[in-house]
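1. Give the three-dimensional model of this entry:
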Amino acid sequence: MFFIGIFGIQNKVKELKEFTDVCCSCGKYSRMKLLYEYNCFHIFFLPLFKWGRKYFLEARCCRRVFEVPDNYIDELLEADTVDFSRLTEINMPYTLCPNCRNYVDSGYKFCPNCGSKLKL
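-> Next up is the predicted model:
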């Protein structure tokens, strides 16, 4: 998060949908979360502009992350299953805080939301 007086730029990650399906990487029956990441310019914490939109699918069983292409988002939001052949596996630059369950930059040693120590 970056502030200049009353202005700020923030990177945000939101969970859009959850799937229950077989993971293509490890073969386990698990839950997967569809994540939406974007940058936001705000004044007094009111968002004005959003840019850099990306969508990710995170598997809870093996913690692998897949990038979702823009042409597959609408289908995925309406579907109950995931077509892994249309996804690309990536390394996510975020980790999940074990205490407050918020996504935090993987370079941090402590969570900026709750202050607990992160696993490295």
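2. going forward, measure contacts between C-alpha atoms and count neighbours the same way
-> Noted.
3. how about the strands in the protein?
-> Residue ranges of the strands in the chain, as given by DSSP state E, are 2-4, 7-22, 29-43, 46-59, 65-68, 88-90, 94-96, 103-105.
4. ok, now how distant is the residue nearest the centre of the chain from Ala59?
-> Centroid check for the chain by Cα atoms, centre = their mean gives Leu35 as the closest residue, at 4.0 Å. Remark: distance between Leu35 and Ala59 (Cα to Cα, to the nearest Å) = 11 Å.
5. ok so, going back, possible to save the strands of the chain as JSON lines with distance to Glu78?
-> Below are those laid out as JSON lines (distance: least, Cα to Cα, whole Å):
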{"stretch": "strand 2-4", "distance to Glu78": "35"}
{"stretch": "strand 7-22", "distance to Glu78": "10"}
{"stretch": "strand 29-43", "distance to Glu78": "12"}
{"stretch": "strand 46-59", "distance to Glu78": "15"}
{"stretch": "strand 65-68", "distance to Glu78": "14"}
{"stretch": "strand 88-90", "distance to Glu78": "20"}
{"stretch": "strand 94-96", "distance to Glu78": "26"}
{"stretch": "strand 103-105", "distance to Glu78": "25"}
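6. Sequence B follows; please return its structure for comparison with A:
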Amino acid sequence: MFFIMGVSQGQKKLNFDQLIVCGRCGRYGHLEVYMVYSYLSLFFIPVLKWGRRYYVRTTCCNASVELDAELGRKIQRGEITSLPENIIPDSPAMLQSGRKRCASCGFETEEDYQFCPKCGREL
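-> As a prediction, this is how the structure comes out:
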């Protein structure tokens, strides 16, 4: 007799969606919450899950931040329906260095341009 078993990582999108104006890129986007975990499978059936971590991600610029485990569990149970809009922090290096980022294409520059040299949109 032999056993087919393995350890792998899984990802599950939780039932959470919130419309925001992203503080990072300035566009409209949605906050989505994901749970990432490791699991043991026996004969291709997940048997045991461990190491659950929760992340929030924006759909506009794909910025993501890890959430506190307790907050993630509350979102998973449906107890929390909205998060603060500043949950995705601005890049501190950009704010301190005076760099500008185009909200449309993501081009970064230190020059004092009024329009993006890559796509032509206003900075």
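7. ranking the strands of structure 1 by burial, who's on top?
-> strand 65-68 (a mean of 20; mean count of other Cα atoms under 10 Å).
8. Centre of the chain to stretch 35-49 of structure 1, how far?
-> Centroid separation for stretch 35-49 of structure 1 versus its chain: 15 Å, with Cα atoms, centre = their mean, to the nearest Å.
9. Check stretch 43-50 of structure 1 too.
-> With Cα atoms, centre = their mean, you get 20 Å for stretch 43-50 of structure 1.
10. In space, what's closest to Leu77 of structure 1 - neighbours in sequence excluded?
-> Closest residue to Leu77 of structure 1 apart from its sequence neighbours, by Cα to Cα, 6 or more residues apart in numbering: Lys17 at 7.2 Å.
11. separation between that neighbour and Val65 of structure 1?
-> Relative to Val65 of structure 1, Lys17 of structure 1 is positioned 15 Å away (Cα to Cα).
12. go on, Phe84 of structure 1?
-> Distance of Phe84 of structure 1 to Val65 of structure 1, given as Cα to Cα: 11 Å.
13. what is in contact with those two at once?
-> Counting by Cα atoms under 8 Å, 6 or more residues apart in numbering, no residue touches both Phe84 of structure 1 and Val65.
14. Return the residues in contact with Phe49 of structure 1.
-> Contact analysis of Phe49 of structure 1 by Cα under 8 Å, 6+ apart lists Cys40, Phe41, His42.
15. on that earlier part again, go ahead and confirm the residue nearest to the centre of structure 1 touches Phe19.
-> No: the criterion here is Cα atoms under 8 Å, and Leu35 of structure 1 misses it with Phe19 at 11.5 Å.
16. Leu77 of structure 1: which of the strands of structure 1 is closest?
-> Ranking the strands of structure 1 by distance to Leu77 of structure 1, with Cα to Cα as the measure, places strand 7-22 first at 7.2 Å.
17. now the angle between strand 29-43 and that closest one, please.
-> 170 degrees (axes from the mean of the first three to the mean of the last three Cα atoms, to 10 degrees).
18. do you know how far the residue nearest to Ser64 of structure 2 when sequence neighbours are not counted is from Leu83 of structure 2?
-> The shortest distance from Ser64 of structure 2 to any non-neighbouring residue, by Cα to Cα, 6+ apart, is to Arg57 (4.2 Å). Relative to Leu83 of structure 2, Arg57 of structure 2 is positioned 12 Å away (Cα to Cα).
19. Please name the nearest non-neighbouring residue to Gly23 of structure 2.
-> Asp90 (6.2 Å).
20. Cross-check the contact I'm expecting between that neighbour and Cys61.
-> No: contact criterion Cα under 8 Å: Asp90 of structure 2 and Cys61 do not qualify, at 11.8 Å.
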